[in-house]
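Enquirer: Pasted the sequence and its predicted model underneath.
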Amino acid sequence: MRTLIFVVLLGTGLHGAAAVAHSLKYFYTASSGVPNFPEFVGVGMVDDVQIDHYDSNTKRTEPKQDWMSRVTEDEADYWERETGNFMGAQQAFKANIEIAKQRFNQTGGVHIFQFMCGCEWDDETKDENRPASGFYQFGYDGEDFISFDLKTETWIAPKPQAVITKHKWDNDKAWISSQKQYLTQRCPDWVKKYVDYGRRSLLRTELPSVSLLQKTPSSPVSCHASGFYPDRATLIWRKDGEELHEDVELGEILPNHDGTFQTSADLKPSASEDWGKYECVFQLSGVKDDVVTRLDKAKIRSNEKNSLVIPIVIVAVVVLALVVVAALGFVVYRKKNAKRPPSPVINPEVMEQLNPEA
């Protein structure tokens, strides 16, 4: 898979009674040879909302949501421990870039080493029959490198340069057990905690403002919905009450700078005399009434008329190329340790055994 910008795609069937799945994801990015950019950046996301940030310039983990201050009510040293986790990852990732360069027979240049992990938990099943939905994925220079298959409890190496790492990690049964424990137990437990801390914000619903836009009279008409929350939404075009699939192009759901979301759906309508039969319909999960906007030429905002510029500030959520020859030791669970961190722990000492010369 090539490098991706993480966005949330349109869902369907939102008016049903399906359980709401909540997620926790961590994104780590290390770089080499990139000017004016931190060598290491780490962020955590709950339901695709950033909750914290660490980088090699500040060398500290900082909250990105006001409600994250509640975490210290339960664990006073939370932020110190998270900073320690990220600092350990920073060292490991720096070493892994050098190891990867050796594996690919590279010297200088710009190189990116990336990692993401995460899990889901839904508020209906609670702790019963928790599905195995967690993942670990690593990437190097925009290509998949190695990933963890939770069902088979083995590592997948799409690159020849990752095979040596796969064999080492597959043979370390204790480490695999710790990965599974983190993804299926510790990670979902922290999802529940975070959702509880940010319940008022994360479980709110906000309807969007909807606009009809058109660049030129011959261009498709775009129905643009912005300012909605959460991102579980659909935007469709209907004609005479029937959903259209032909001559319709659905856009992605993208984040706004204020934590809400936006999306669009483009339509190539037929003859202008039929335009009154079209309507754009926005549906938001948890909200009974749809937002319906009938296609009306008088309401279309056109570039030709007023040089409209749509103010869209898109928050780019960590670019990810999944995965590297790295050696990332996540949480090593010890029975004596009562306080375990919410994010994966990277153990720099693991790096030596992954060295291609070893």
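Expert: Perfect, thanks for sending it. No experiment lies behind these values; they were computed from the predicted model shown.
Enquirer: alpha carbons only for contacts and neighbour counts from here, please
Expert: Fine.
Enquirer: any idea how far F282 is from R204?
Expert: F282 is 17 Å from R204, where distance means C-alpha to C-alpha, to the nearest Å.
Enquirer: Who has more neighbours out of those two?
Expert: When neighbours are counted by other C-alpha atoms under 10 Å, F282 and R204 differ, and F282 comes out ahead with 24 against 11.
Enquirer: tell me which element the more buried one falls in.
Expert: strand 278-284 (DSSP states H and E).
Enquirer: now swap in M45 and tell me
Expert: strand 40-46.
Enquirer: ranges for the helices of the chain?
Expert: Here the chain has its helices, by DSSP state H, at 71-74, 78-103, 163-171, 173-181, 187-197, 199-202, 303-306, 351-354.
Enquirer: Would you mind giving those helices as JSON lines with mean neighbour count and distance to E39 added?
Expert: Formatted as JSON lines, the helices of the chain follow (neighbours: other C-alpha atoms under 10 Å; distance: least, C-alpha to C-alpha, whole Å):
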{"stretch": "helix 71-74", "mean neighbour count": "11", "distance to E39": "28"}
{"stretch": "helix 78-103", "mean neighbour count": "21", "distance to E39": "8"}
{"stretch": "helix 163-171", "mean neighbour count": "16", "distance to E39": "23"}
{"stretch": "helix 173-181", "mean neighbour count": "17", "distance to E39": "26"}
{"stretch": "helix 187-197", "mean neighbour count": "20", "distance to E39": "26"}
{"stretch": "helix 199-202", "mean neighbour count": "14", "distance to E39": "31"}
{"stretch": "helix 303-306", "mean neighbour count": "11", "distance to E39": "41"}
{"stretch": "helix 351-354", "mean neighbour count": "16", "distance to E39": "18"}
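Enquirer: structure B:
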Amino acid sequence: MKALIGLLLLVFGHDVSSVIHSLQFFQTASSGLSTFPEYVMVLMVDEVQVEYYDSNTQRIITKQDWMDQANRKDPGYLVRETERRKGHQQVFKGNIGTLKKRFNQTGGTFTSNRMDGCEWDDEDGTTEGYEQHGYDGEDFLAWDLKTLTWVAPVHQALTTKHRWEQNRALIEQYKYYYTKECVDWLKKFLAYGKSTLQRTERPRVSLLQRSPSSPVVCHATGFFPNRVVVFWRRDGQELHEQVDPGEVLPNHDGTFQVSVDLDLTAVPQEDWGRYECVVQLKGIEDISTPWTPPSSGPTGGTRVTSLLSSSLVLLFLLLLLLLLLESFCTGRGIIQTSVTNQLILTPALRTLRGRNWLLSTNLCPQFKVKS
């Protein structure tokens, strides 16, 4: 799969000129899980959570300030959508009962999932729509908008597939929703949340390596939107081998992060400087960060691990020197209390925390130790 991705990138290159916006609904129903709501719905726009609903509260909780402003313009929105969620909750509950019979199941825990939504390319206007159903962690049914048919990967789904495909009115309803109505909602949400959803935040890029035998990690974080391209180059040529791309993940502040590893174990260290990590995001200039061998010192890619290791070694040597010095002077390095039977720090180690232990020219200062 990675080789195929590399070939496609080699032929078609990277395209960050357009942004594909998305509207996604995630619904999960469960049975037999006492600590989890029977039904949960999450609405996301461009990978940003906008709404949350569950069967315990039976109300929609908005997750963005701009969504609250939009609701004030349409006071009936939350009422209408809340009733729809309650209806979906009952449908999913019934579906689990039906599927348990089809799979010949009785007791235990069961889950039913549905993911549906649409995408819109803001450059050429093309759209996509999709709907996928799962049961107990496995694919169950998927909508194919191009053929207007349902794909059933398991035989237990064939009954539903045939029934839905025979209903021509239902087919046309699905077609209209995923090509028109869903896209209209997406554009409306994008307009409401323009300052948030259509902003651009520049990524912060770091190059990290735990040891000379470890991969070099190009870590980009703090960027928005999530449509970022990160790749490695050698002498200006993009690399497709020795590269392990990671998944784009969300940060707690609404931005995103991603890491791409580069394996340099077969590359002489003197050639490491020929490599650089490139980060591309629409609206900003490409960020190129060269990898500098450790002997050349840190560059734009921070050498966090190496600095930390050096500091720890220095601290260890300093503590060892103090212990040897005190043992030489007093014959005691670490004192064990008779009351608590626990090890405590000697005065020399305690002075390291808050006082300058080199103030005295006497190599054997008098320590007062309480046992």
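Expert: The structure has been received and is ready for your questions. Keep in mind that what you see is a predicted model, and the values were worked out from it rather than measured.
Enquirer: Fetch the TM-score of the aligned pair.
Expert: The TM-score (TM-score structural alignment, normalised by the length of the first structure) is 0.77; 293 aligned residues with a C-alpha RMSD of 2.2 Å.
Enquirer: hang on, the earlier thing: I'd like the distance from the strand holding M45 of the first structure to the chain centre, please.
Expert: Distance of strand 40-46 of the first structure from its chain centroid, counting by C-alpha atoms, centre = their mean, to the nearest Å, is 10 Å.
Enquirer: hang on, the earlier thing: the strand holding F282 of the first structure maps to which residues in the second structure?
Expert: Here strand 278-284 of the first structure aligns to the second structure at residues 275-281, judged by TM-score structural alignment.
Enquirer: For the residue nearest the centre of the second structure, give me its contacts.
Expert: Taking C-alpha atoms, centre = their mean, the centroid of the second structure lies closest to L249, which sits 1.7 Å from it. For L249 of the second structure, the contact set (C-alpha atoms under 8 Å, 6 or more residues apart in numbering) comprises F256, Q257, V258.
Enquirer: Could you do G6 of the second structure as well?
Expert: H240, E241.
Enquirer: Tell me the mean distance between stretch 83-102 of the second structure and the first structure once they are aligned.
Expert: For stretch 83-102 of the second structure, the mean deviation from the first structure after alignment is 0.8 Å (mean C-alpha distance after the TM-score superposition for the first structure).
Enquirer: Show me the contact partners of that stretch.
Expert: For stretch 83-102 of the second structure, contacts defined as C-alpha under 8 Å, 6+ apart pick out 29-31, 38-39, 41, 53, 55, 58, 106, 110-112, 156.
Enquirer: Name only those of the residues you listed that count as buried.
Expert: Those of the contacts of stretch 83-102 of the second structure that meet the buried threshold are A29, S30, S31, E38, Y39, M41, Y53, S55, F110, T111, S112, by 16 or more other C-alpha atoms under 10 Å.
Enquirer: Pick the one among these closest to V183 of the second structure.
Expert: M41 (19.3 Å; C-alpha to C-alpha).
Enquirer: Pretty sure the closest one sits against V50.
Expert: No. Contact between M41 of the second structure and V50 fails when scored by C-alpha atoms under 8 Å: they sit 10.9 Å apart.
Enquirer: who's in contact with the counterpart of F261 of the first structure in the second structure?
Expert: Mapped onto the second structure by TM-score structural alignment, F261 of the first structure lines up with F256. Listed by C-alpha under 8 Å, 6+ apart, the contact set of F256 of the second structure reads T221, G222, F223, F224, P225, N226, V248, L249, P250.
Enquirer: Show the contacting residues for the alignment partner in the second structure of D240 of the first structure.
Expert: Under the alignment (TM-score structural alignment), D240 of the first structure pairs with D235 of the second structure. For D235 of the second structure, the contact set (C-alpha under 8 Å, 6+ apart) comprises R274, Y275.
Enquirer: quick one: D235 of the second structure from G273 of the second structure, how far?
Expert: Relative to G273 of the second structure, and taking C-alpha to C-alpha, D235 of the second structure is found at 9 Å.
Enquirer: Check the gap between the residue nearest to the centre of the second structure and N226 of the second structure for me.
Expert: 8 Å.
Enquirer: And A29 of the second structure, by the same measure?
Expert: 28 Å.
Enquirer: Which is the succeeding secondary structure element to the helix or strand harbouring L323 of the second structure?
Expert: Taking DSSP H and E as the criterion, the element that holds L323 of the second structure is helix 304-330. Once helix 304-330 of the second structure ends, the next helix or strand along the chain (criterion: DSSP H and E) is strand 335-336.
Enquirer: Residue range in the first structure corresponding to that following strand, please.
Expert: Going by TM-score structural alignment, strand 335-336 of the second structure sits over no part of the first structure.
Enquirer: Measure how far that strand is from the centre of its chain, please.
Expert: 48 Å.
Enquirer: Show me what that strand is packed against.
Expert: On a contact count with 3 or more C-alpha pairs under 8 Å, 6 or more residues apart in numbering; DSSP states H and E, strand 335-336 of the second structure meets strand 343-344.
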